[in-house]
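> based on what follows, work out the 3D shape:
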Amino acid sequence: MRHQVSKELFAYWNKLRGARAAPDRAHIDPAMIRNILADAFILEVDAEGAFPFRFSGARIDALWQAEQRGESFVDLWQEKHRRSVSATLMTAMDGVTPVIAGARTSVAAAEHQLELELLLLPLRHFGKTHARMLGALSPAHPAEWLGEMRVDPLEFLSMRVLFPGFLPGAVQAVQHGQTRPRLVVYNQNR
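Prediction:
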């Protein structure tokens, strides 16, 4: 987790959840995250696996020069990466655990590239665990051209699961008798 937006949203989500695996959607207060709201979003979990936006921040809308509410989150990605993105969303939901990912987009006509960090945080909604996802999609560096040109579909670069108890910037101590988290590789070519 490198971006300040991701760190702030994770800290807010972590505070809300307390001892629970995930906080309830009803407890999200936009005023509490107003400084990062432009990069934030909420996704709905649907039967088709499109993960439509329930809310999209202004900077996210500016990337595609259109409001994303109701649009498919998965469709924002390059065709060859959509399966990986869907698997990443399901990993966050099924494991009820935060996921951080790297992405890149470009504007081919202007030869601009933009590195982005994606944070996915599961939410409960009316008691259901597979209902909503809070997230952020933030650029690594400010882009003066943002909003002037529509970006190309996103490229999925990397993904990391953040285990319970993760604290950004802190070294996690493993106490005697505890096991370290394992690396789990998912085969995407099935």
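
> okay, CA-based contacts and neighbour counts for the rest of this
OK.

> so which bits of the lengthiest strand in the chain are buried?
Among the elements of the chain assigned as strand by DSSP state E, the one spanning the most residues is strand 112-125. Judged by neighbour count (16 or more other C-alpha atoms under 10 Å), strand 112-125 contains these buried residues: 114-125.

> and the strands in this protein?
Secondary structure of the chain (DSSP E): strands located at 40-44, 53-56, 99-107, 112-125, 128-139, 155-161.

> next up, for comparison:
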Amino acid sequence: MQDQVEFFAPSEAKDHRLLRLYRYWLEKSGARAFPQRADLDPVDFKYILGYVTMVDIIEPEDGSGPRRYYFRLDGSHLAALSGIDYTRRYLDELPWPDYRDFIAWTYERVLQNQSPLGYRRRGNIDDHLFDEETIILPLGVGGDRIGKLMVAVIPGDLRPGEHAIVL
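Take a look at the predicted model:
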């Protein structure tokens, strides 16, 4: 199966849970570009919580070296689907190089554009079959700096006999 990626604005998500989460994020943003992490209450989005990953953006203290991404929380449904709980791990510690590169690229794009991003991806990456629709929502920490990402991943529908691994 060939890898297929389609990028979209989160307002164009097909999954109703992703749209609902995006609308919540917009509401909490108010007049700001993005909400602060403290503005969000997980109880408000419990309908999708098992599909949400919270990612801390770790900037190098001395300004040298690459930015790192720390999975503060990996949704329980996502951990069950992938077979790996990313909670308390860094993205660069995960075993799949193509996956790491793609995810890092999407996170960097959110940071550069200072705006959310959505994508649908279906295919094979690092010899794992996957099918997902994802939105990445930036969160502020202490003002107008993005310090966290809220990532929601909804598995897609595969044909009978296919077994998806959502990475």
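
> and the angle for the longest strand of structure 1 with strand 128-139?
Using axes from the mean of the first three to the mean of the last three C-alpha atoms, to 10 degrees, the inter-axis angle of strand 112-125 of structure 1 relative to strand 128-139 is 160 degrees.

> so strand 112-125 of structure 1 versus strand 99-107, what angle?
Taking the same axes, to 10 degrees, strand 112-125 of structure 1 and strand 99-107 form an angle of 140 degrees between their directions.

> who touches strand 112-125 of structure 1?
Judged by C-alpha atoms under 8 Å, 6 or more residues apart in numbering, the contacts made with strand 112-125 of structure 1 from elsewhere in the structure are 1-3, 6, 10, 13, 22-26, 89, 92-93, 96-107, 129-141, 143.

> scan structure 2 for its longest helix.
Longest helix in structure 2 by number of residues, with DSSP state H as the criterion: helix 97-113.

> tell me what that helix is packed against?
Under the contact criterion of 3 or more C-alpha pairs under 8 Å, 6 or more residues apart in numbering; DSSP states H and E, helix 97-113 of structure 2 touches strand 117-125, strand 128-140.

> Leu26 of structure 2 touches Phe34, doesn't it?
Yes. Leu26 of structure 2 sits in contact with Phe34 when judged by C-alpha atoms under 8 Å, with a separation of 7.4 Å.

> so for the two, which residue has more residues nearby?
Using other C-alpha atoms under 10 Å as the criterion, Leu26 of structure 2 and Phe34 rank with Phe34 on top: 23 against 16.

> can you tell me what the more buried one aligns to in structure 1?
With the correspondence set by TM-score structural alignment, Phe34 of structure 2 lines up against Ala22 in structure 1.

> same question for Val110 of structure 2.
Counting by TM-score structural alignment, which is the criterion used here, Val110 of structure 2 corresponds to Ala92 in structure 1.

> now swap in Tyr70 of structure 2 and tell me
Using TM-score structural alignment as the criterion, Tyr70 of structure 2 maps onto Pro52 of structure 1.

> nearest spatial neighbour of that match, skipping sequence neighbours?
With C-alpha to C-alpha, 6 or more residues apart in numbering as the measure, Ser72 is the residue that lies nearest to Pro52 of structure 1, at 4.2 Å, once sequence neighbours are left out.

> what's the counterpart of that neighbour in structure 2?
Under the alignment (TM-score structural alignment), Ser72 of structure 1 pairs with Tyr90 in structure 2.

> is it true that Ala131 of structure 1 touches Glu44?
Yes. Under the criterion of C-alpha under 8 Å, Ala131 of structure 1 is in contact with Glu44, at a separation of 5.9 Å.
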